[in-house]
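Trainee: pasting the sequence and the predicted coordinates here, then a few questions.
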Amino acid sequence: SDQHRGWFQTSLLTSVGSREKAPYKSLVTHGFVMDGNGIKMSKSLGNVVLPQDIVSKYGADILRLWTASVDFMGDVRISEDILKQNIESYRKIRNAFRFILGNIHDLSEDSDAQLMKIDELAITKLDDTINKATNLFDRYQFHNGMLEIVSFLTEMSSFYFDIVKDRLYTSLPKSKERISCQIVLKKICQQISKFISPVLSFTSEEVWSYLSDNSVFLSEIESLNPKLNLDIWEKVLLLRSKVNTEIEKLIENDIVKKSSQVSVDLFTNLNFFNEDELKEIFKVAEVNITMADENKVVVNKFNGIKCDRCWLYFNYIKEGEVCEKCRKVLEDI
């Protein structure tokens, strides 16, 4: 463009010739904003998209998210359909925050617990995501950095949040297993809200107001120093996917209605989790592990009765009864 041939080139040559160095430490340039069809905006064509109209209709954070979601190194497009994609990403972010804040309201500042394995893995995944996104932001690849964040929250919602719901909803408020996942949820909320604050400024400040009396812009992203290897996270995701595929077959054939009615025989070389831990991860009634060189999943209908409180299935209770865990919780409430 004329900017590259003109001001950037002229200032560079002048500085190198007179000072033997560039006049700037780094230089980032961007393209033009086009309409949704890649056509230059013009009043005569009636395809002008005004920022103030977007802010009035959707809010400033949607416009900011769009700005951070496009590759500005070239020409970028904007339209109602493109903004709808950003709105969907924003909805995923906001829903994740809503779920977290709704489940950590009773977590005290001095709460402490030994993290369960799946919770420790979630911390590892969070730390890896923040490191990747930070590296991308440092290289001005804001669109890829925000994609990392949205992908992380999507995976958390469909996997981790789904797993810990039973602990959050049916365990004693001050139980170690509930506090364990609450600590992780709070870490996710803190780290993500800090990271996205330059982009979703108003949303981050709103979220942070439930976590601290100070502004999110006065906080810093902390190093989490995870203890576990991320490979385990990927392996358990793959295992859960295989289990879900087999469960779907049972559901399609009207053998069961949901995963909590299923017994899983798992042949695997993954010895990190025990059977009870995998039962929670797979959201099934029973898991039987047999060590093997290759992963193999066999699923069957579990012959048991549903607990009236947690809605999980057990083979030692009768109709109208609650499971042992729920019985203890009810006695202690």
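Mentor: Cool, got the structure.

Trainee: from here on, just use CA atoms for contacts and neighbour counts.
Mentor: Noted.

Trainee: all helices of the chain, in order?
Mentor: 2-3, 9-19, 51-58, 60-69, 80-103, 117-138, 142-155, 161-170, 176-196, 201-208, 230-252, 275-282, 324-332 (DSSP state H).

Trainee: tell me which residues of stretch 130-140 are tucked away?
Mentor: Ile130, Lys132, Ala133, Thr134, Leu136, Phe137, Tyr140 (16 or more other C-alpha atoms under 10 Å).

Trainee: of the residues you listed, closest to Glu280?
Mentor: For the buried residues of stretch 130-140, the closest approach to Glu280 (C-alpha to C-alpha) belongs to Ile130, at 26.5 Å.

Trainee: winner for burial among the helices of the chain?
Mentor: helix 176-196 (a mean of 22; mean count of other C-alpha atoms under 10 Å).

Trainee: run through the neighbouring helices and strands of that one.
Mentor: Contact here means 3 or more C-alpha pairs under 8 Å, 6 or more residues apart in numbering; DSSP states H and E; on that basis helix 176-196 packs against helix 80-103, helix 117-138, helix 161-170, helix 201-208.

Trainee: let's have those in CSV, adding distance to Ala60.
Mentor: Shown next, in CSV, are the helices and strands packed on helix 176-196 (distance: least, C-alpha to C-alpha, whole Å):
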stretch, distance to Ala60
helix 80-103, 12
helix 117-138, 21
helix 161-170, 28
helix 201-208, 8
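
Trainee: out of the helices of the chain, which gets nearest to Val262?
Mentor: Once C-alpha to C-alpha is applied to the helices of the chain, the stretch that comes out nearest is helix 230-252, at 7.4 Å.

Trainee: angle of the closest one against helix 142-155?
Mentor: Helix 230-252 runs at 50 degrees relative to helix 142-155, counting by axes from the mean of the first three to the mean of the last three C-alpha atoms, to 10 degrees.

Trainee: what is helix 230-252 packed up against?
Mentor: Contact analysis of helix 230-252 by 3+ C-alpha pairs under 8 Å, 6+ apart lists helix 117-138, helix 275-282, strand 296-301 as its packing neighbours.

Trainee: in CSV, list the ones you listed along with distance to Leu83.
Mentor: Below are those laid out as CSV (distance: least, C-alpha to C-alpha, whole Å):
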stretch, distance to Leu83
helix 117-138, 22
helix 275-282, 35
strand 296-301, 42
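
Trainee: structure two is appended below for comparative analysis:
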Amino acid sequence: MFPTHRPRRLRNTDLLRQMVRETTLTPKDLIYPLFAVPGNSVAQEVRSMPGVYQLSVDKIVDEAKAVYDLGIPSIILFGIPDTKDNEATGAWHDCGIVQKAASAVKAAVPDLVVIADTCLCEYTSHGHCGYLEVGDLSGRVLNDPTLELLKKTAISQAQAGADIIAPSGMMDGFVMTIREALDGAGFENTPILSYAAKYASAYYGPFRDAAESTPQFGDRRTYQMDPGNSREALKEVELDIAEGADMVMVKPALSYMDIIWRIKQATNVPVAAYNVSGEYAMVKAAALNDWIDEERVVLETLTSFKRAGADLILTYHAKDAAHWLQR
């Protein structure tokens, strides 16, 4: 009791605070998302995400080198193809944009871990994550036929050099299907990072600008999770681990730290948190208006994800955060 116990004693100096700090953020905790587009010397800033760009493969390679030099161990690649169709051809074709980017990055920076986002929404003409029933404008994706497309996509990404496959479409059975496909193609050592608890969130808006993947009709609520559910997240995670997921992800992160915590307590696999586009855009907008201290807010937020139980953090702030952490 006071005055014997004075917790402020351990807050007196910066060095002392560092010595007793329970949670420490480092660049090794971060994964940097990149958006690949066709062309050369392309660097088109995303309107709703200041500082984030759609990049041609040559520029992706430059970014990959910069990321590696900052001590960030990994990138995740998203692709925007030249053309889109109902078969999501750009997702699984050997000459797809993610496949080209993955091969180029592995050739230039072989030690950088390349994650391939394995989804179809950027590649379909309707913007949904798989096959649709003919004439159905509700956005109700046909689950099992979509799995066949995801198999082809995962194999082509692994063949192109991706170190980790990250299925994000929230199809039932997608982890088992992809695991069996990878194993059958000789990629039994390629891990799967499953978007196991991906919510139908309003925080994804700016990403749809970046990935040009806004649904042309309907929404994704028939396959992404309801924001009011937490027990369902545990069920999804348990199923994905049973099907062969090596790591699991919670998306978004900021409004779902309780989910990160519950999953971390319930599992023994690495847990990733995706600090999504809307979370990034809000911080950027406030910082550009001088309403907040961007550096302090970003580092505090990323640390909170790790404190909640995240082992890995996907964030558009990764490069800036790495710079700040190395001061």
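Mentor: Perfect, I can see it now. No experiment lies behind these values; they were computed from the predicted model shown.

Trainee: TM value for the aligned chains?
Mentor: For this chain pair, the superposition-based TM-score is 0.25 by TM-score structural alignment, normalised by the length of the second structure; 135 aligned residues with a C-alpha RMSD of 6.5 Å.

Trainee: re the thing from before, distance to Lys306 of the first structure added to the helices of the first structure, as TSV?
Mentor: Shown next, in TSV, are the helices of the first structure (distance: least, C-alpha to C-alpha, whole Å):
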stretch	distance to Lys306 of the first structure
helix 2-3	70
helix 9-19	73
helix 51-58	45
helix 60-69	44
helix 80-103	25
helix 117-138	25
helix 142-155	29
helix 161-170	14
helix 176-196	22
helix 201-208	37
helix 230-252	17
helix 275-282	15
helix 324-332	12
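
Trainee: and of those, who's closest to Asn288 of the first structure?
Mentor: So among the helices of the first structure, helix 275-282 is nearest, using C-alpha to C-alpha, at 6.3 Å.

Trainee: which elements pack onto the closest one?
Mentor: helix 161-170, helix 230-252, strand 286-291.

Trainee: run the angle between the last one and helix 275-282 for me.
Mentor: On the basis of the same axes, to 10 degrees, strand 286-291 of the first structure is oriented at 120 degrees to helix 275-282.

Trainee: same check, this time on the longest one
Mentor: Taking the same axes, to 10 degrees, helix 230-252 of the first structure and helix 275-282 form an angle of 70 degrees between their directions.

Trainee: on contacts alone, who are the packing partners of the host helix or strand of Glu238 of the second structure?
Mentor: Remark: Glu238 of the second structure resides in helix 231-243, with elements defined by DSSP states H and E. In terms of contacts (3+ C-alpha pairs under 8 Å, 6+ apart), helix 231-243 of the second structure is packed against helix 174-184, strand 193-198, strand 247-251, helix 257-266.

Trainee: buried residues, it. List them.
Mentor: Neighbour-count burial for helix 231-243 of the second structure, counted by 16+ other C-alpha under 10 Å, picks out Ala233, Leu234, Glu236, Val237, Glu238, Leu239, Asp240, Ile241, Glu243.

Trainee: do stretch 296-303 of the first structure as well
Mentor: Neighbour-count burial for stretch 296-303 of the first structure [16+ other C-alpha under 10 Å]: Val297, Val299, Asn300, Lys301, Phe302.

Trainee: tabulate the residues you listed in a markdown table, adding columns for distance to Val262 of the first structure.
Mentor: Output for those, formatted as a markdown table (distance: C-alpha to C-alpha, whole Å):
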| residue | distance to Val262 of the first structure |
| --- | --- |
| Val297 | 12 |
| Val299 | 7 |
| Asn300 | 6 |
| Lys301 | 5 |
| Phe302 | 5 |
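
Trainee: which two of those residues have the greatest separation?
Mentor: Within those, two members stand farthest from each other by C-alpha to C-alpha: Val297 and Phe302, at 14.9 Å.

Trainee: returning to that earlier point: so which of the helices and strands packed on helix 176-196 of the first structure gets nearest Val243 of the first structure?
Mentor: So among those, helix 161-170 is nearest, using C-alpha to C-alpha, at 14.1 Å.

Trainee: which residue ranges of the second structure form strands?
Mentor: For the second structure, the strands defined by DSSP state E occupy 30-36, 43-45, 53-55, 74-79, 113-118, 164-167, 193-198, 247-251, 271-275, 312-315.

Trainee: other residues contacting the last one?
Mentor: It refers to strand 312-315 of the second structure. Contacts to strand 312-315 of the second structure, defined as C-alpha atoms under 8 Å, 6 or more residues apart in numbering, come from residues 29-33, 270-276, 280, 302, 305-306.

Trainee: of the residues you listed, which is the most crowded?
Mentor: Ala273 (31 neighbours; other C-alpha atoms under 10 Å).

Trainee: that residue and Ile259 touch, don't they?
Mentor: No: counting by C-alpha atoms under 8 Å, Ala273 of the second structure stays clear of Ile259, with 9.9 Å between them.

Trainee: give the intersection of the neighbour lists for these two.
Mentor: Shared contacts of Ala273 of the second structure and Ile259, counting by C-alpha under 8 Å, 6+ apart, come down to Val250.

Trainee: ok, back up a step: for the strands of the second structure, which one sits closest to Thr177 of the second structure?
Mentor: strand 164-167 (10.6 Å).

Trainee: now for that closest one, which elements pack on it?
Mentor: strand 113-118, helix 143-160, strand 193-198.

Trainee: ok, 7 Å please
Mentor: The helices and strands touching strand 164-167 of the second structure, judged by 3 or more C-alpha pairs under 7 Å, 6 or more residues apart in numbering; DSSP states H and E, are strand 113-118, strand 193-198.

Trainee: make CSV from these and add distance to Val175 of the second structure to it.
Mentor: Listed next are those as CSV, based on distance: least, C-alpha to C-alpha, whole Å:
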stretch, distance to Val175 of the second structure
strand 113-118, 11
strand 193-198, 7
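
Trainee: return the most buried member of those.
Mentor: Note that of these, strand 193-198 is the most buried (mean count of other C-alpha under 10 Å), with a mean of 28.
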